[in-house]
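J.: Sharing a model prediction with you, sequence too.
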Amino acid sequence: MSTIMTILAFLLAVAISGPLARALRVPLPLIQIALGYGIAEYTGESVALNPEVFFLLLLPPLLFLDGWRIPKDGLFRDKGMVIGLALGLVVFTVLGLGTFLHWMIPAMPWAVAFAAAAILSPTDPIAVSAIASRTPIPPRLMHVLEGESLLNDASGLVCMRFAVAAALTGSFSLAQAALNFVWVALAGLAVGAVVAWGVTRSLDLVQRRIGEDAGSSILIGLLTPFAAYLTAEAIDASGILAAVAAGISMALLESTRLLAGTRVQRRAFWDTVQFATNGVIFVLLGEQLPALVDGAIQVVGETGHASPWWLAVYVTAVVGALAGLRYAWVAASMRVSAWSARRRGLPHAATDRRVVVAMSLAGVRGAVTLAGILTLPLTLDDGSPFPARDLAIFLAAGVILASLLIASFALPRLLRGIPRGDSHASEAPARRTAAAAALRAIEDHGAVETPKHPDPELYAAIATHLAEDYRRRLGHGQPHEGEAGHPPHAHDIERELRLIGVAAERRALARLRRERTIDDTSYQKLIRELDLAELRWGG
């Protein structure tokens, strides 16, 4: 199959995977993997991948978007737990699982075992979200999982980078690796922040001087993660962390002057990019499975076992080891947090064993694990094949499939009855604050403009009507539309006043966000509502 036809087949598979997942009530990634497997069986061949190109094209936008969209308040509130999972658990997993892999499969060299363990350590928020769409996960637990996956993508892939370098060169220095890690991490974060700052300030300057073009702004946004990634890689820093930092920085630095239409179009565009990119990765996993199985079976012979069923044994053992390591770390972290809270006299909830088990099983592997493992070099520096590459890739694919299946069936039962909490406690007060700001803006504007208008009675009547609308929102929390009784030309007056109200609401929400009195999820929801209202009235 030609490259163009393969790409089209992959995109078609991604397009039909959504309706199939809803109809069959099966997690979306599993449907996409099955469709990819069907493509491979139909064509009888697998796509030849260039690991570096694959990594560059697919990972930066995914990591950038994760950084952009993750709720920042949840990330900062639970930063201790998030950092512990994203950094401490990654190192714990690399050491523990790497040792276990080499012990279980002596044919897999130490460096390759640690490389495989490093790339198996990151969790995937998209896979967890696919499961959460069928079984709601408590919001705080979901925020911790999202924050963990945002940072452990970077730490796991950076650890893999050092392990691969050791496999290629045959040498490893802990001191040198530690220094390199500090450099690639800090420089990567700095590059991402600087690139995002430069892009946002440049766009803001252009918008103020010559106006805004939605298409150009969205395209520049798409190119930003690639710019951050390539710039960081050019100075031997972490392009992964640069893409993450660029996403977080863009969300924090974004100009409030951005047009509502641009935000609506950009949101739809990035939703499509995210769906297509993740879908292609999972379809590609399924398409690669037949070839991976064949290659892994050959490697099994090198381990002293003749039966291919040992592949299932290996995958089962790796999944069990990952769950055990994660359970041990999460349980210990929660006990330490409770002990620290008791020492400081702070309130703390008793550790629920079901939550610990759910945290362990919710560490689903997905797109980043697959994308990372496929970047293992094809050959060593001397030209010989990279040892156990097919087996490492097969193990990663097996872990992805197994973790998805286990989480799909186990999480609904574990989370049943666990209080979900109020994830939008700040939404109602924010609505009232925004409505009060809009009410003041309309009343102030009406008091100034009514005497100047050719039809002051009509202008005053419409201003009063809209002010009453906002008073009803303050009293009952439900907007009320009522346009009857006004002549057709009153639409222009109503449009003017409604846009003034929307602008005042947006400023009030921005102030609440700066003061951190509204959570990011509620803020984004209310801003989307205002964007749609502004577009409705021709803003």
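T.: Looks like it came in fine.

J.: Please count neighbours and contacts with C-alpha atoms only from this point.
T.: Will do.

J.: Give me the distance between residue 264 and residue 527.
T.: To residue 527, residue 264 is 10 Å away according to CA to CA, to the nearest Å.

J.: which of the two has more neighbours?
T.: residue 527 (18 against 15; other CA atoms under 10 Å).

J.: can you pull the contacts of the closest residue to the more buried one other than its chain neighbours?
T.: Of all residues not flanking residue 527 in the chain, residue 506 sits nearest, at 7.0 Å (CA to CA, 6 or more residues apart in numbering). For residue 506, the contacting residues are 434, 527, 530, by CA atoms under 8 Å, 6 or more residues apart in numbering.

J.: The last one contacts residue 502, doesn't it?
T.: In other words, residue 530. Yes. The criterion here is CA atoms under 8 Å, and residue 530 meets it with residue 502 at 6.3 Å.

J.: Looking at the two, which has the bigger crowd around it?
T.: Set residue 530 next to residue 502 and count neighbours by other CA under 10 Å: residue 502 wins out with 24 against 19.

J.: my guess is residue 254 contacts residue 200, does it?
T.: Yes. Using CA under 8 Å, residue 254 is in contact with residue 200, at 6.3 Å.

J.: neighbour-wise, which of these two wins?
T.: With neighbours defined as other CA under 10 Å, residue 254 and residue 200 compare such that residue 200 has more, 22 against 16.

J.: element containing the more buried one, please.
T.: In this structure, residue 200 sits in helix 174-210 according to DSSP states H and E.

J.: From the rest of the structure, what touches stretch 304-315?
T.: With contact meaning CA under 8 Å, 6+ apart, stretch 304-315 is reached by 296-297, 300, 395, 398-399.

J.: let's bring in a second model and compare:
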Amino acid sequence: MDLVITILVLLLVVALSGAVVRILPIRLPLPLLQIATGALLARPFGLHVEFDPGLFFLLFIPPLLFADGWRIPKRELFLLRGPILALAVGLVFFTIVGVGYFVHWLIPTVPLAVAFALAAVLSPTDAVAVTSITGHATIPPRLMHVLSGEALLNDASGLVALQFAVAAELTGHFSLTTAAGDFALTALGGVAAGVFVSAAFGVVRRRLVRWSSEVDPASQVSLLLLMPFAAYLLAEHFGVSGILAAVAAGMTVNFTDVSKGGYVATRVQSVAVWSMVEFTFNGLIFVLLGMQLPGIVGNAKLDLAQAGGGELWYLAAYVAAITLALIVLRFVWVWLSLRFVLMRALHRGEQRPKVGTRLMWTAALAGVRGAITLAGVLSIPLMKAEDVPFPTRDLMIFLATGVILATLLIGAIGLPLSAKKLKLPGEDPRVKEERMARALSAEAALRGIAEEQKRVEETRDEKAIALASRVAARVVGDYQQRLEAAGEEGDVPEKARAEAGTERIMRLAALRAERRELFDLRRSHRINDETLRALIRELDLAEASLTGLHAE
């Protein structure tokens, strides 16, 4: 019973934190609020949670990585594969080597393998945290795609490197050649496992639809929720990377029939459920960290005393030094990467891109650490062997926590200032691309209407032909307005966009009036709950289609 109550309290805190952060007088990153709330639960209220690191890793890592892989734009990931891989793989190992040796030099009693493990968990970045921090400050779409791709792939590379570093500390043996071979084998095996699970899900889904002759959205979404765990466990069973399996499953699930055809309800519910899962799991990780924070600080002081002693402010100094090292290493790597790009462009006789120092500092400050770093460091085993605790584990957790907080604060202050002064193109490429897609889809709709009219005319039923003509004229008018509003420049597109904006406002007013009337009918018992739910669902979907559009 106590465990159930604790889980309910944690879920309540996570849910309330999302609302509280919006009403605070100052813009505060949500993870900071959740960590502070968790600390309050632990100290004044005495709420405590003990968890197994392996179970914690299994519960939180696969769904978060799966969701990242599912959400990331695949086209941009392929087109920007050069800079993404440079950051997601090259920068990760550059960070592990640089920060690992730096931590070992800074705190000599920390074993080198443990220092590398800390550097490995500090290498993954969090693009979602960057987006929440920047707020209304605009980051160039190309840079944001690079950061998103980096955050996805460096999660996998950093966590796989963490596993190797922990194994090196547990066994006392490490060979770079063997590790490189094992890394390639586990990586390829993990990707294969993820692709297999994704393909198997598509086959099972098609068979279920064929056997039942209908789509049950609830069962489809439930199966989708199990996919990351299935991919992870299958990969781990065969000794390959479950982390990369979860990422691969998320990236390839869109190539199955999950997002194709007319499965509207399934798609809508999938997006809603996964948004809730991401928010809840991220929030739980930070709240659990806050609950562990008082004990982490106390145990870190003990580790520090065993490491040769020192004042409490030494811990803050270590956090500041490691954070500064991460930022400097990231800036150096970005600078070197850009120099390489410029030299290659010069060698090929291509036009050299102009990149300012502000953009490089924006990319450096965007290396905010988040939930994956936290989940990774909390997954470090408690014991190295029987009755032998893992060396300086609590100190590592404290340092990782401090770096997360420091990068969140630095990002919250520095990123909006840096991003606001970036020189951006006149029009967001995403808006232009969306406008083009709307125009082409409207043209396809007009062709579809014409084909349907032709089919009706072939029936030679005069009443049906007259009815189809009247209805088609009305529907064609709507699509013609969309086509005009999707134009690039000129008086006609501007007028059409103004009309579309006004029509959107009118339609929203009408939908909301309908909703109020339906609730009044229910209160007066003229309709029952079932009728109310069916009609409200229609109105909600219609309003979502209007409010989800970008305002022109």
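T.: Structure's in. What do you need? Model, not experiment: these values are computed from the prediction.

J.: about what we covered before: now do the helix holding residue 200 of the first structure: which elements does it pack against?
T.: helix 214-234, helix 239-253 (3 or more CA pairs under 8 Å, 6 or more residues apart in numbering; DSSP states H and E).

J.: can you state the direction angle for that helix and helix 214-234?
T.: Counting by axes from the mean of the first three to the mean of the last three CA atoms, to 10 degrees, helix 174-210 of the first structure lies at 160 degrees to helix 214-234.

J.: So which of the contacts of stretch 304-315 of the first structure are in helices?
T.: The helices, defined by DSSP state H, take in 296-297, 300, 395, 398-399 from those.

J.: Rebuild those residues as CSV, extending it with distance to residue 11 of the first structure and neighbour count.
T.: Below are those laid out as CSV (distance: CA to CA, whole Å; neighbours: other CA atoms under 10 Å):
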residue, distance to residue 11 of the first structure, neighbour count
296, 28, 21
297, 30, 21
300, 34, 21
395, 26, 25
398, 23, 21
399, 24, 26
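
J.: what about the residue most central in space within the second structure, distance to residue 234 of the second structure?
T.: Closest to where the C-alpha atoms of the second structure average out (CA atoms, centre = their mean) is residue 68, at 4.3 Å. From residue 68 of the second structure over to residue 234 of the second structure the distance is 20 Å, taken as CA to CA.

J.: from the contacts of residue 506 of the first structure, which is closest to residue 269 of the first structure?
T.: Distance to residue 269 of the first structure across the contacts of residue 506 of the first structure (CA to CA) is lowest for residue 527, with 17.2 Å.

J.: Can you show me the strands along the stretch 301-450 of the first structure?
T.: With DSSP state E, counting those that start in this stretch as the criterion, the stretch 301-450 of the first structure has no strands.

J.: quick one: the helices in it?
T.: Secondary structure of the stretch 301-450 of the first structure by DSSP state H, counting those that start in this stretch: the helices cover 310-343, 353-361, 367-373, 389-415, 427-449.

J.: Just put those helices in JSON lines and tack on distance to residue 104 of the first structure.
T.: Listed next are those as JSON lines, based on distance: least, CA to CA, whole Å:
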{"stretch": "helix 310-343", "distance to residue 104 of the first structure": "8"}
{"stretch": "helix 353-361", "distance to residue 104 of the first structure": "22"}
{"stretch": "helix 367-373", "distance to residue 104 of the first structure": "19"}
{"stretch": "helix 389-415", "distance to residue 104 of the first structure": "13"}
{"stretch": "helix 427-449", "distance to residue 104 of the first structure": "52"}
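
J.: so of these, which one's packed in deepest?
T.: Comparing the helices of the stretch 301-450 of the first structure by mean neighbour count (mean count of other CA atoms under 10 Å), helix 367-373 ranks first with a mean of 26.

J.: tell me, that helix lands on which residues of the second structure?
T.: Matched against the second structure by TM-score structural alignment, helix 367-373 of the first structure falls on residues 371-377.
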